[in-house]
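S.K.: Give me the fold of what follows.
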Amino acid sequence: MRIKPGSVTMKLLLVLFLLVISRAAAGKHSLKYFFTSSSEVPKFPEFVAVYLVNEVQIIHYDSNTRRAEPKQDWMNKITEDDPTFWDDETERLKLNQQTSKVNIKILKQRFNQTGGLHIVQVMYGCDWDDKTDEVNGFEQYGYDGEDFLSYDLKTETWIAPRPQAVTTKLRLDNNKSYQTYLKYYFTQECPEWLKKFLNYGGSSLMRKDLPSVSLLQKTPSSPLTCHATGFYPDRADLFWKKDEEELHEDVVKGEILPNHDGSFQMSVDLDLSALKDEDWGRYSCVFHLAGGQEVSKRLDKRDIRTNWKTNDGGFPTGAAAGGVVAALLLLTGCIIGLIVYKKNRPQGSSSTSKSDTSSSSGEEAMQSMLT
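M.R.: Here you go, the predicted structure:
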């Protein structure tokens, strides 16, 4: 994973990229902690922390708000068991924020840098399979868009893909007490927190709804829109494919937008101008939900909903009786969804590290990695 050095946009896109990788498979659950530390990035917090369960954001903290906050209503249940949880977590993250500044200074020295835009990212956490009870832990560090250091739980060793990380790797590999702690954390403590969060989240985290998929077209010369609505969660993809190959040319993908009922919608357009009549049956629109469930709709002129009229004033053969209503509802729904999304989307994005919600906080791991 390489990002062009000095590119603010690409580096911040990497933050978003780290949030969408490693989709959990069916039966598997994940708890991930992301920390992002930055220097001289305009209009971006110097420190951002995000916690995810099954890729759903549950906690957010940044150096502007300086407060750990729940991102799901059900996370407030945690104070029933731990009344000081939010205060304690806030203090731990404040310490991580201070440590992050030291980390960037150390890495600048390692790379013989004096100033400029730089980003340190850390991701750690664990997976748990509720069918086999198998657990796995992971910890990864990145600097300026490139891998810097990672931990292999199976071999209990650190991997240093860059020469500047070798010193840290050797020191950590020789720290047997820390290795013992990591093994305990990844195999015992982290899975316990994951199960606790899953218990708080209940049906919300387990919910999976497949969408209804429709083919829509304004006029015969307009792109064909494949629209999926009513799915949950928002960890999903919608794409066109020809035969069994996904299409990337002549395709425009829209954003995932929220519906009023808490579900989501998205669309993807296909340019039909170069499509031959005999090839229509080779195209299909595929919706893929995290966990492997899919809905596929083959391209068929009879299934296209439209509101354009033929020369005689009637609707074309194959247009659904509710085509006009469907198109208007789609337009209205997208406008409303966009307004809701822009009003409610989280301010700040996420990325990476090792600050657990237990007695051992993440700043300890960050310090031990870089010093």
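S.K.: CA atoms for contacts and neighbours, from now on please.
M.R.: OK.
S.K.: Quickly note the distance from the nearest residue in space to S267 that is not next to it in sequence to N259.
M.R.: Spatial nearest neighbour of S267, excluding adjacent residues (C-alpha to C-alpha, 6 or more residues apart in numbering): H227 at 4.3 Å. Distance, H227 to N259, using C-alpha to C-alpha, to the nearest Å: 13 Å.
S.K.: Give me the common contacts of those two.
M.R.: Q265 (C-alpha atoms under 8 Å, 6 or more residues apart in numbering).
S.K.: and the residue nearest to S267, that one's in a helix?
M.R.: No: according to DSSP: H, G, I helix; E, B strand; the rest coil, H227 belongs to no helix; its state is strand.
S.K.: quick one more, to check against the first:
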Amino acid sequence: MKKFVLLLLFCHVASPVRHCMKYFYTASTGVPNFPEFVAVGLVDDVQTEYYDSNTQRMVPKQDWMEKVTGDDAQYWDRNTQRALGSQQVFKGNIETVKKRFNQTGGVHIVQQMYGCEWDDETGDTYGFNQHGYDGEDFVAFDLKTKTWIAPTPQAVITKHKWDGQPGETEGWKNYLTQGCIDWLKKYVDYGRSTLLRTELPSVSLLQKTPSSPVTCHASGFYPNKIMLFWRRDGEELYEDVDHGEILHNHDGTFQKSIDLDVSSVKAEDWGRYSCVFQLSGVNEDIVTKLDPKMIKTNRDRTEIRRDGEKPSDLTIPIVAAVAVIAVLIIAGIGFAVYKIRQANSSTSSSITSETEILKPSLESDHQTDHHAHILR
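M.R.: Presented below is the predicted three-dimensional model:
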């Protein structure tokens, strides 16, 4: 489910006028020191709300979320109750799918991701609703045909059951094409000071040892619609480079790195190389020349400490471990569970009784609250 995890992390946004809202739910079993159920909402990859089975409370993660709810004092209480219901349903879902795969104990995870995209310039919209199990796609909603797609035999029962509920599929279509878009527009309007801001990064060149690749590290940019690449003599390089993932910083900005293998680059040719950072909507690029004098290394750090001076920040921040927001943790665990399952368990293709089924029902007030669209 690597592609599924990546989709959870970032929306398919390619320009400042394209916005995305998504919610995902994660239920797990056998994962130590992690809540059994987590629900997270994001708008343009900014976390807006959060719930887990330990706190059992849906809470806003942005100040402007209070404006969105307006005078509705019961909004968070109501959605807390919905999350509690989802928690119980997802707990049962894990057991259902485990039976589908003839599994008993072990580490397992069920995920759902749904939401929509909207281009405020063209008016184009897109909706999505996917479910995954142990790092693999399990079942997904085709908005055009209003049918469910089952990429694995164990999901065929679910597909037939859900396809046979036209009221449910019609409800999802209405939500993904209308209700979800209305909420997204509302969020963008109230959160524009945060969501529509532009922040340029600091760019550093890092190298562990003289034989290591040179890392171009950009941190502190927003939004995440960026290009970071190495070029030589003005032409972008595609060989001898290794792209890192875009990661969240604790302050809501992003960071990304890209490595350049310099083992075959002659010393006199270093000046031909440069790292280029481009931010969507900003005309001027940030260009950093490959200059040995500008590279921060572990050796430099040791020498500074030996002199008794305060060490400078020479390493890439380990935000994934200490400051990353919950969505990255959830998606990371999803992929980790996939690797664990590959290594430690064998999968059977047999299918159990049709009475075992995931339930995607919509609640009665789904026209007013987007949280009603949950996996039930």
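S.K.: before we move on, back to that, the residue nearest to S267 of the first structure touches L257, doesn't it?
M.R.: No: using C-alpha atoms under 8 Å, H227 of the first structure is not in contact with L257; the gap is 11.5 Å.
S.K.: Show me whatever sits in contact with both of the two.
M.R.: With C-alpha under 8 Å, 6+ apart, H227 of the first structure and L257 have common neighbours Q265, M266.
S.K.: ok, now how distant is the residue nearest to S267 of the first structure from E134 of the first structure?
M.R.: 38 Å.
S.K.: and G116 of the first structure, what does it touch?
M.R.: S39, E40.
S.K.: Oops, could you answer that again for C11 of the second structure instead?
M.R.: C20, M21, K22, D44, D45, E117.
S.K.: Please say which position in the first structure the fifth one maps to.
M.R.: Using TM-score structural alignment as the criterion, D45 of the second structure maps onto E55 of the first structure.
S.K.: ok, that match touching L19?
M.R.: Yes: assessed by C-alpha under 8 Å, E55 of the first structure is found in contact with L19 at 7.4 Å.
S.K.: between H227 and E134 of the first structure, which one's more packed in?
M.R.: H227 (21 against 12; other C-alpha atoms under 10 Å).
S.K.: what residue of the second structure takes the place of Q164 of the first structure?
M.R.: Q164 of the first structure maps onto Q154 in the second structure, by TM-score structural alignment.
S.K.: pretty sure D209 of the first structure is in contact with P233, am I right?
M.R.: Yes: using C-alpha under 8 Å, D209 of the first structure is in contact with P233, at 7.3 Å.
S.K.: Between those two, which has more neighbouring residues?
M.R.: Each of D209 of the first structure and P233 has its neighbours counted (other C-alpha under 10 Å); P233 has more, 20 against 15.
S.K.: need the contact list for the more buried one.
M.R.: Counted by C-alpha under 8 Å, 6+ apart, P233 of the first structure has contacts R207, K208, D209, S263, F264, L289.
S.K.: The stretch 101-250 of the first structure: helices as residue ranges?
M.R.: In the stretch 101-250 of the first structure, the helices defined using DSSP state H, counting those that start in this stretch lie at 166-173, 176-184, 190-201, 203-206.
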